[in-house]
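S.K.: below is the structure, and that's it, no one-letter string:
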């Protein structure tokens, strides 16, 4: 079980690292000067590769978490409301990941008109989600 936990933590940390950096690329894309085709294409390529990589990392992170929950019974029984709250945060993170994919498609097709300031705020969402998840797991307030 300790190996499963260790790998779960590694994959979650790596997944979040990608979710921290991907919106930063969106900020840079929103700041590209009109006519800078090479710079825009390079940033789009970086964003596509990072999204693909973070998607690959999310699968084992979620699978190992499910293994810990279902296979080892972590969080089952009375006094484990923290796990239900954590699962809600995980769903929010998956939704954020999906939103990043949608934004990338819109940026690639020039359909997105958000400012770089909007993307800077969007970039802070995974930090808040990670903070909540860590507090739920470590403190277990419920």
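M.R.: That came through, no problem. It should be emphasised that the depicted structure is a prediction, and the values quoted were computed from it without experimental measurement.

S.K.: CA only for contacts and neighbour counts going forward, please
M.R.: Noted.

S.K.: other residues contacting stretch 115-125?
M.R.: For stretch 115-125, the surrounding residues in contact (C-alpha atoms under 8 Å, 6 or more residues apart in numbering) are 20, 23-24, 26-28, 30-31.

S.K.: now stretch 34-42
M.R.: Under C-alpha under 8 Å, 6+ apart, the answer for stretch 34-42 is 29, 32.

S.K.: can you give me how far it is from the chain middle?
M.R.: 26 Å (C-alpha atoms, centre = their mean, to the nearest Å).

S.K.: repeat for stretch 72-80
M.R.: Distance, centroid of stretch 72-80 to centroid of chain: 25 Å (C-alpha atoms, centre = their mean).

S.K.: got another, please set it beside the one above:
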């Protein structure tokens, strides 16, 4: 199996990067939708239904598949011989940031369910602040993988 992973490495890495880009796009956009949903939309209105549909499609059709693909291809990279040296600190920091990114994804999913139930209590400011989370995590991940400072 490890021989196959080594042979497929360039393809696996390419598919991983493509998946990450799609996932990150959703992680950046969904909180912005929540800001506008919170600040500009009346619960139960047609616009509320429109935002709910956009948020649901973004999460289910783009973000969820992209997150799963990111994890699958990322784990394939982890198990490819010679790619990750777990005695270094960088893969552990990267793994922690990926787990935090996954937590954030699920946090957004829970917030979407609140909008569907008409039970959102968070102000737009909360979503603006939370919109910075994927940026910080992305910086950690990219620096750990490319520069490998630790």
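M.R.: It's in. Bear in mind the structure is a predicted one, so any value in this text is a computation, not a measurement.

S.K.: and the TM-score between them?
M.R.: Remark: TM-score between the superposed chains equals 0.93 [TM-score structural alignment, normalised by the length of structure 1]; 141 aligned residues with a C-alpha RMSD of 1.4 Å.

S.K.: just the contacts of stretch 115-125 of structure 1 now: which is nearest residue 100 of structure 1?
M.R.: residue 23 (7.3 Å; C-alpha to C-alpha).

S.K.: roughly how far does the counterpart of that closest one in structure 2 sit from residue 39 of structure 2?
M.R.: Aligning on TM-score structural alignment places residue 23 of structure 1 opposite residue 31 in structure 2. Separation of residue 31 of structure 2 from residue 39 of structure 2 (C-alpha to C-alpha, to the nearest Å) stands at 12 Å.

S.K.: who has more neighbours, the two?
M.R.: For residue 31 of structure 2 versus residue 39, neighbours defined as other C-alpha atoms under 10 Å are more numerous around residue 31 (23 against 12).

S.K.: which elements pack onto the helix or strand hosting residue 96 of structure 1?
M.R.: Assigned by DSSP states H and E, residue 96 of structure 1 falls within helix 81-108. Here helix 81-108 of structure 1 touches helix 2-30, helix 37-66, helix 125-139, going by 3 or more C-alpha pairs under 8 Å, 6 or more residues apart in numbering; DSSP states H and E.

S.K.: for it, grab the matching residue range in structure 2.
M.R.: Under TM-score structural alignment, the match for helix 81-108 of structure 1 is residues 89-116.

S.K.: now do the buried residues in that stretch.
M.R.: 90-91, 93-94, 97-98, 101-102, 104-105, 108-109, 111-112, 115-116 (16 or more other C-alpha atoms under 10 Å).

S.K.: what residue in structure 2 is paired with residue 14 of structure 1?
M.R.: Per TM-score structural alignment, residue 14 of structure 1 is aligned with residue 22.
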